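Chemist: Next comes the sequence, and after it the predicted model I'd like to discuss.
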Amino acid sequence: MKDYKELLIEKQTAINELLQKSQKNLAKYRGLPNKRIRSSTSNNCVQYYFVDPETGESKYAKNDEYTLVKKIIQRDYEVAVNSKLKKMEKEIEKTIKRCDFEDIHSIYNKLPLSKRNIVVPIIETDEMYIERWKQEHAGNQNTFFEDGKIQTNNGERVRSKSEKIIADLFEKYNVPYIYEPYLELSIGHIVYPDFAVLNVRERKTIYWEHLGLIDNEDYAKKNMLKIYDYSRSGYHLGDNLILSMETFDTPLNSKDVIREIMKYCI
């Protein structure tokens, strides 16, 4: 569940950007006469009139004044838009201050333990969600190979030093993860991604594949087809699928892994 406060902040950013653009647009029309424009149609011909806002008197706009007419119309539009954006800016700022799910979480968290153990919160706490996610994503499902020989900081057995590096970095940055879960793709293929990880903030499951032999032609072809199968099943790179890779001459760089974790998993 994405925090609505984040969505509001995104909307606030968009409003602020529009407001800045609006301010620049308004500046272009400074110095125009304090007139309004009235229009009428006669015999399918549009006629424009300058209107004095104080007296209400109208004066026909001649053809050679059409450029001025356009500028005044555009200015009046920009003034209206600017006014509306300023109101929206104030309204969303007030809403953001009022709307914070942490206030909902705090009601549950402030309960005595004796009551907290009984209450079912309207919004799952992160701890509850993580626990349920782990139950729904069982690990060590790949039975085609022997168990790994290398132990991670969390005690799992993985098959390579690179997988240990990745798993230990998940642990370091408090990213919940599962090693080799079962995943059935929509095209009917069964795969066992190296990791399933949970972006707790977005409550989003991401699959992580490590390609350890991409300089091997057969290995590379096989995994490119696998990535294609992922894509056809709705798993896309940079969204809910992440790749790390290495070659014989270029081992896994932990900085690259950290960058991907910070960008997609936290």
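Modeler: Nice, thanks for sending it over.

Chemist: contacts and neighbour counts: CA atoms only from here.
Modeler: OK.

Chemist: Mind listing what's buried along the lengthiest helix in the chain?
Modeler: Looking across the chain with DSSP state H, the single longest helix is helix 66-98. Buried residues in helix 66-98, defined by neighbour count with 16 or more other CA atoms under 10 Å: 69, 72, 75-76, 78-79, 81-82, 85, 88-89, 92, 96.

Chemist: one more structure, for comparison:
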Amino acid sequence: MKLNDINFLCQSTEKEISNLRKELSKCPQGTLVICNINGKNRYYHQKKNADGSYSRHYLGKDNIGLARHLARKTYIKNKLLDLENELKSIRRYLSVRKKTDYKQLLTKDSIYRELFAYDSWEYEPYDKSTSHPEALIIQAPKGDIVRSKSEALIANALYDRGIPYRYECGLDLGDYIIHPDFTVKKVGSGEIIIWEHFGKVDDPEYFQKNVVWKLKKYIENGYIPGKNLIITWETKNTPLSIEEVSKMIEHYIEE
């Protein structure tokens, strides 16, 4: 698990603990005691008296609501204990974890970049899409031309992290050749990941002709979203962000 994921887990755990403590403060006093008598559970409300002794009161059908609240209180207390232990372990890990910025070796400014053998793959000749060349209008950092600002955003992020990719490289899906936006090669394993960005998912016609059709083709040929197929999308009101791109790279591509 990456440090960003661990920090997010720490924050979400802290929030959940806080919410559970608030709920616990509103729970009824005392605890629930369950006794099995002749094969049937009987519920009792146990309280601690001022002198330190305990007293119990039977909860019949008329008090089943209180029994449920006390059962919930038991659950909350046990979950709190588990989450507090987990948070303590996360904090202990973060206190000793030292991050080495190895990614700097792969950036475009690194003196090592040209020496990595895997770089040659992305520059080798490949079957590139010839469809609508007039739409290729935005310069990407590697020298290729892409069709949109969002695709440039993805290309920049991949390049800056030293991740080799091919833009609109032909992919044989049996009865059809498709040209995914990006064909990405994982640095460590060499595994190939397809990345499709859908830019107008709020357009019904575009959605049917591009998104539905393409996803069906990919899945039929073993490209599964979340496994070896990355999908990003945007609408007119919700453009693709660098944060989304970074999360996709960290989660699915970097090893």
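Modeler: Received it, and whenever you're ready, just let me know what you need. Note that this is a predicted model, so its numbers are computed, not measured.

Chemist: for the longest helix of structure 1, packing partners?
Modeler: In terms of contacts (3 or more CA pairs under 8 Å, 6 or more residues apart in numbering; DSSP states H and E), helix 66-98 of structure 1 is packed against helix 4-27, strand 36-42.

Chemist: Which one of these lies nearest to Asp256 of structure 1?
Modeler: With CA to CA as the measure, helix 4-27 is the member of the helices and strands packed on helix 66-98 of structure 1 nearest Asp256 of structure 1 (26.9 Å).

Chemist: For the closest one, list every residue counted as buried.
Modeler: For helix 4-27 of structure 1, the neighbour count (16+ other CA under 10 Å) marks Lys5, Leu8, Gln12, Ile15, Asn16, Leu19, Ser22, Asn25, Leu26 as buried.

Chemist: Out of these, flag the one nearest to Tyr108 of structure 1.
Modeler: For those, the nearest to Tyr108 of structure 1 is Lys5 (19.1 Å; CA to CA).

Chemist: Just give me the match in structure 2 for that closest one.
Modeler: Taking TM-score structural alignment, the alignment pairs Lys5 of structure 1 with Leu3 from structure 2.

Chemist: and the longest helix of structure 1, how far from the chain's centre?
Modeler: 27 Å (CA atoms, centre = their mean, to the nearest Å).

Chemist: Tell me which stretches of structure 1 form strands.
Modeler: Counting by DSSP state E, structure 1 has strands at residues 36-42, 45-51, 58-60, 150-151, 157-158, 177-179, 183-184, 190-191, 195-199, 204-211, 241-245.

Chemist: Can you lay out these as TSV showing distance to Gln141 of structure 1 and mean neighbour count?
Modeler: As requested, the strands of structure 1 are exported to TSV (distance: least, CA to CA, whole Å; neighbours: other CA atoms under 10 Å):
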stretch	distance to Gln141 of structure 1	mean neighbour count
strand 36-42	73	13
strand 45-51	74	16
strand 58-60	81	14
strand 150-151	17	16
strand 157-158	12	18
strand 177-179	8	22
strand 183-184	9	14
strand 190-191	10	14
strand 195-199	11	24
strand 204-211	14	20
strand 241-245	19	19
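
Chemist: Of all these, which one is nearest Asp126 of structure 1?
Modeler: Among those, strand 195-199 sits nearest to Asp126 of structure 1 (CA to CA), with 10.6 Å.

Chemist: for the closest one, packing partners?
Modeler: Right, strand 195-199 of structure 1 is packed against strand 177-179, strand 204-211 by 3+ CA pairs under 8 Å, 6+ apart.

Chemist: now that strand and strand 204-211, what's the angle there?
Modeler: Strand 195-199 of structure 1 runs at 140 degrees relative to strand 204-211, counting by axes from the mean of the first three to the mean of the last three CA atoms, to 10 degrees.

Chemist: mean shift between strand 195-199 of structure 1 and structure 2?
Modeler: Its aligned residues in structure 2 lie a mean 5.7 Å from strand 195-199 of structure 1 after superposition (mean CA distance after the TM-score superposition for structure 1).
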